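K.L.:
have a look at this fold, sequence not included:
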């Protein structure tokens, strides 16, 4: 799974209320921008962003993307 974090606190994994430690699971690959993801290499994308989905990617990600909009 591609995890794309463009907004929000970047230390959420280590500072989660459950006290997680260590790296993200091996099946999660983190990116800073949606455009960095080789879409065809991932079955799913978790996109953490406040921006609108780029039109060029919307159709390619249909049914495979969950968008989370963190508070400002």
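P.N.:
Yep, that arrived. Keep in mind the model is a prediction, meaning the values are calculated, not measured.

K.L.:
can we go C-alpha only for contacts and neighbour counts from here?
P.N.:
OK.

K.L.:
wait, doesn't residue 68 sit right on residue 45?
P.N.:
No. If you go by Cα atoms under 8 Å, residue 68 and residue 45 don't touch, sitting 10.8 Å apart.

K.L.:
neighbour count for the two, which is higher?
P.N.:
The residue with more neighbours, out of residue 68 and residue 45, is residue 45; 22 against 14, by other Cα atoms under 10 Å.

K.L.:
now the strand or helix carrying residue 67: buried residues?
P.N.:
Residue 67 is located in strand 65-68, with elements delineated by DSSP states H and E. For strand 65-68, a neighbour-count test (16 or more other Cα atoms under 10 Å) marks residue 65 as buried.

K.L.:
got another one to weigh against that:
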């Protein structure tokens, strides 16, 4: 299950694990103008883990999801 919320400065997607017995904490993805953050609470350390991706990294991740195993470089056109 997931939810989508449009806030003032970000679109927030929350991914809820509904799987089997070893459920993971919710994952919160916040898309801002210049970056995307991914947060997940760690109950063992009692802290939130945060990963910040640049928009270029998001574009690379998007492309990587549709490619076979290997090493790639996306060449961006000037002004794109």
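P.N.:
Good, I have the coordinates. Source: prediction; values computed, not measured.

K.L.:
let me see the TM-score of these two.
P.N.:
With the length set by TM-score structural alignment, normalised by the length of structure 1, the two chains reach a TM-score of 0.25; 37 aligned residues with a Cα RMSD of 4.1 Å.

K.L.:
could you pull out the strands in structure 2 for me?
P.N.:
Here structure 2 has its strands, by DSSP state E, at 2-6, 11-15, 27-31, 35-42, 47-54.

K.L.:
ok, which of those comes nearest residue 61 of structure 2?
P.N.:
Closest of these to residue 61 of structure 2 is strand 47-54, at 9.6 Å (criterion: Cα to Cα).

K.L.:
summarise which helices and strands that closest one is packed against.
P.N.:
Packing partners of strand 47-54 of structure 2 (3 or more Cα pairs under 8 Å, 6 or more residues apart in numbering; DSSP states H and E): strand 35-42.

K.L.:
run the last query once more with 10 Å
P.N.:
strand 27-31, strand 35-42, helix 55-64 (3 or more Cα pairs under 10 Å, 6 or more residues apart in numbering; DSSP states H and E).

K.L.:
and the shortest one, what other elements does it pack with?
P.N.:
Under the contact definition 3+ Cα pairs under 10 Å, 6+ apart, strand 27-31 of structure 2 sits against strand 2-6, strand 11-15, strand 35-42, strand 47-54.

K.L.:
quick one: buried residues of the second one?
P.N.:
In this case it means strand 11-15 of structure 2. Going by neighbour count (16+ other Cα under 10 Å), the buried part of strand 11-15 of structure 2 is 12-15.
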